[in-house]
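Engineer: My questions concern the predicted model and sequence given below.
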Amino acid sequence: MIDVNDLTKRYRDTVAVDGVSFTCAPGTVTGLLGPNGAGKSTTLRMLLGLVHPTSGTATVGGVPYDRIGSPARVVGAMLDASALHPGRTCRETLRVTAGLLDLPSGVADTALERVGLSGAARRRVGRLSLGMRQRLGIAHALLGDPSVLVLDEPVNGLDPDGMRWMRGLLREFASGGGTVLLSSHLLGEVGAVADRVVAMREGRVVGCGPVAELASGAGGLEDWFLARTGGHVVGGGAA
């Protein structure tokens, strides 16, 4: 369970996140949806202990991230796939992390196979396409066999086949009892994979609810979102 309660982040005179609250239950995918600058990434970074909130709380299983023992075995995160060391191979990248988590080195090849990168195991990260780096980032997030996934714009750089693969992986993870929180500016992609959506604009939550319920209303999910964001159109992405 992810529980975000009245989370706020101020940078001097700028309020990046303003009183954000939502929950993500086990067995579900929750989409944090909004245009660029809505506060999605800052919210995820506070959840993961990378940014200290001005006020409010964010917990996983009732515990702040920085107090979880072996957090990578509980929460798998991908915030920026381009941050992986460009000089290491895909296999080396995962084996380094496996060693830090006290996992057998063989889990690296298992993770690469799971994301369809077995054939790129010896390729250096710096030579990967954006879509392949996204897949490697997902492999990195899954390495510790976590029960929670937190992903920032996970479909960036993926072609339509990659998007379908990503949706299948996330649905499979949730079906096994996992909790998924992903951010995206792609309305269609969130609608295709998420059980619930939390819409943000200018640092605030402007609406939330079950995707199936919102999509069944007049005008569907798009009209619901546009009505709450003052005409801020968010692109599609479902394929």
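Structural biologist: Structure's in. What do you need?
Engineer: from here on, contacts and neighbour counts on C-alpha atoms
Structural biologist: OK.
Engineer: any idea where the strands of this protein begin and end?
Structural biologist: Counting by DSSP state E, the chain has strands at residues 2-11, 14-24, 29-33, 55-60, 75-78, 148-152, 179-184, 196-201, 204-210.
Engineer: can you give me the angle the last one makes with strand 196-201?
Structural biologist: This means strand 204-210. Using axes from the mean of the first three to the mean of the last three CA atoms, to 10 degrees, the inter-axis angle of strand 204-210 relative to strand 196-201 is 160 degrees.
Engineer: can you pull the buried residues of strand 204-210?
Structural biologist: Neighbour counts over strand 204-210 (16 or more other CA atoms under 10 Å) mark 204-208 as buried.
Engineer: Let's have those in JSON lines, adding distance to residue 45.
Structural biologist: Output for the buried residues of strand 204-210, formatted as JSON lines (distance: CA to CA, whole Å):
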{"residue": "204", "distance to residue 45": "16"}
{"residue": "205", "distance to residue 45": "16"}
{"residue": "206", "distance to residue 45": "20"}
{"residue": "207", "distance to residue 45": "21"}
{"residue": "208", "distance to residue 45": "20"}
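Engineer: helices and strands around the lengthiest helix in the chain, which ones?
Structural biologist: Counting residues, the longest helix found in the chain (DSSP state H) is helix 160-175. Packing partners of helix 160-175 (3 or more CA pairs under 8 Å, 6 or more residues apart in numbering; DSSP states H and E): strand 29-33, strand 179-184, helix 187-193.
Engineer: Quick one: residues contacting residue 59.
Structural biologist: 2-4, 47, 65 (CA atoms under 8 Å, 6 or more residues apart in numbering).
Engineer: let's see 6 Å
Structural biologist: Each residue near residue 59 by CA atoms under 6 Å, 6 or more residues apart in numbering is listed here: 2-3.
Engineer: just to revisit the earlier point, out of the helices and strands packed on helix 160-175, which gets nearest to residue 166?
Structural biologist: When the helices and strands packed on helix 160-175 are compared by CA to CA, helix 187-193 sits nearest residue 166, at 8.9 Å.
Engineer: and residue 43, how many neighbours?
Structural biologist: 25 (other CA atoms under 10 Å).
Engineer: ok, structure two:
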Amino acid sequence: MGRVLGFPVEINLSFVLLLAFVLLTWGGLAGVFIVLLSFASVLLHELGHALVARRLGVRVSGIELSFFGGAAKMENLPRSSTHEIAIAAAGPAVSLMLGGAGLGIAALTGLSFFALLGWINLVIAGFNLIPALPMDGGRILRAALAYRMDYVKATDLAVTVARVVTIGFVVLGLAYGIWTLVLLAPFLWMMSTAEREHARAMADEFAGYGQPGGVEVLGRNAFARRHGSAEDPFGRGYSPLVRIRRFAIRQRNGRMVIEALD
């Protein structure tokens, strides 16, 4: 599609289908307005994530708009739970500000355009704040849990919450005929499962590296070989690396680190 503020923007086919559904549902000029406002609102929401991520040192390869709204594609993880919360909260914060501004202007001017803009953004913010991975609320929940427990365990618990939410979607959808929730449920279940597998894969990838007191693993190039020595691949004066069998990913001094447990 192009670039916005330096970020490549891609439109997934599922997002086009979603916009087509909205257009067919509302029809006419109203449908066109809703499609355009939805597109712009989702893009601004994701730009909020991307800009804060870039500011905090997370590389963002682009923004993808899909059936579920969109995603800022981050190439490396935030350095701490605090950073993850800031990045996850940035999108809903943008949507809430746009929602408040839209409804405020509508109240002053009586223009329905701004009221529509406001409600669309409030819906986007509210939906994304549901505490179910991989939505923003789920990421905030996992980051908050990671203050007190291992990152993988925090992910497992957040995924459990996401599955409860998914079951709730199905029950509500069937009870009240909200078929969008029923359709959304299996995708949310699969994506939350993917988050759990990703966390475990990350832990497995770093399982062979351990130092007393922990090694930062979520920072940029944490395990890049700066020198050719097999004794010190980190180039930071560490003693030889040892293979560890038990480990935990948690915070230490504001950084996500991997700690040997044996």
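Structural biologist: Alright, I've got the coordinates. Quantities reported herein were computed from a predicted structural model and do not represent experimental measurements.
Engineer: Could you get me the TM-score between them?
Structural biologist: Once superposed, the chains reach a TM-score of 0.27 (TM-score structural alignment, normalised by the length of the first structure), with 124 aligned residues with a CA RMSD of 6.4 Å.
Engineer: ok, back up a step: highest mean neighbour count across the helices and strands packed on helix 160-175 of the first structure, which stretch is it?
Structural biologist: Most buried of those by mean neighbour count (mean count of other CA atoms under 10 Å) is strand 29-33; its value is a mean of 28.
Engineer: so what secondary structure elements neighbour that strand?
Structural biologist: Packing partners of strand 29-33 of the first structure (3 or more CA pairs under 6 Å, 6 or more residues apart in numbering; DSSP states H and E): strand 179-184, strand 196-201.
Engineer: right, and these - which one's nearest residue 9 of the first structure?
Structural biologist: Nearest to residue 9 of the first structure among those is strand 196-201; the distance by CA to CA comes to 14.4 Å.
Engineer: before we move on, the earlier item: now the strands of the first structure as a markdown table including distance to residue 114 of the first structure?
Structural biologist: Below are the strands of the first structure laid out as a markdown table (distance: least, CA to CA, whole Å):
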| stretch | distance to residue 114 of the first structure |
| --- | --- |
| strand 2-11 | 25 |
| strand 14-24 | 25 |
| strand 29-33 | 19 |
| strand 55-60 | 25 |
| strand 75-78 | 15 |
| strand 148-152 | 15 |
| strand 179-184 | 17 |
| strand 196-201 | 26 |
| strand 204-210 | 29 |
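Engineer: Out of these, which gets nearest to residue 142 of the first structure?
Structural biologist: Nearest to residue 142 of the first structure among those is strand 75-78 (5.7 Å), distances taken as CA to CA.
Engineer: what's next to that closest one, contact-wise?
Structural biologist: 137, 141-142, 146, 148-151.
Engineer: got a winner among these for most neighbours?
Structural biologist: Using other CA under 10 Å as the neighbour test, the contacts of strand 75-78 of the first structure are led by residue 148, with 29 neighbours.
Engineer: Check the contact between that one and residue 179; I expect there is one.
Structural biologist: Yes - using CA atoms under 6 Å, residue 148 of the first structure makes contact with residue 179 at a distance of 4.7 Å.
Engineer: From residue 139 of the first structure, how far off is residue 7 of the first structure?
Structural biologist: Look at residue 7 of the first structure and residue 139 of the first structure: by CA to CA, to the nearest Å, they are 29 Å apart.
Engineer: Could you do residue 100 of the first structure as well?
Structural biologist: Residue 100 of the first structure sits 15 Å away from residue 139 of the first structure, going by CA to CA.
Engineer: Look at those two and report which has more neighbours.
Structural biologist: More neighbours surround residue 139 than the other of residue 100 of the first structure and residue 139, with 26 against 11 (other CA under 10 Å).
Engineer: Run through the residues that contact the more buried one.
Structural biologist: By CA under 6 Å, 6+ apart, the residues touching residue 139 of the first structure are residue 111.
Engineer: That one and residue 183 of the first structure: what is the separation?
Structural biologist: Between residue 139 of the first structure and residue 183 of the first structure the computed distance is 18 Å (CA to CA).
Engineer: same check, this time on residue 148 of the first structure
Structural biologist: 14 Å.
Engineer: Residue 30 of the first structure now?
Structural biologist: From residue 30 of the first structure to residue 183 of the first structure the distance is 8 Å (CA to CA).
Engineer: Chain neighbours aside, what residue packs nearest to residue 21 of the first structure?
Structural biologist: residue 5 (4.4 Å; CA to CA, 6 or more residues apart in numbering).
Engineer: What is the burial count for that neighbour?
Structural biologist: Neighbours of residue 5 of the first structure using other CA under 10 Å come to 16.
Engineer: Distance of it relative to residue 208 of the first structure?
Structural biologist: 14 Å.
Engineer: same deal with residue 226 of the first structure?
Structural biologist: Applying CA to CA to residue 226 of the first structure and residue 208 of the first structure gives a distance of 13 Å.
Engineer: Mind checking the strands of the first structure for the one nearest to residue 91 of the first structure?
Structural biologist: Among the strands of the first structure, the nearest to residue 91 of the first structure by CA to CA is strand 75-78 (17.3 Å).
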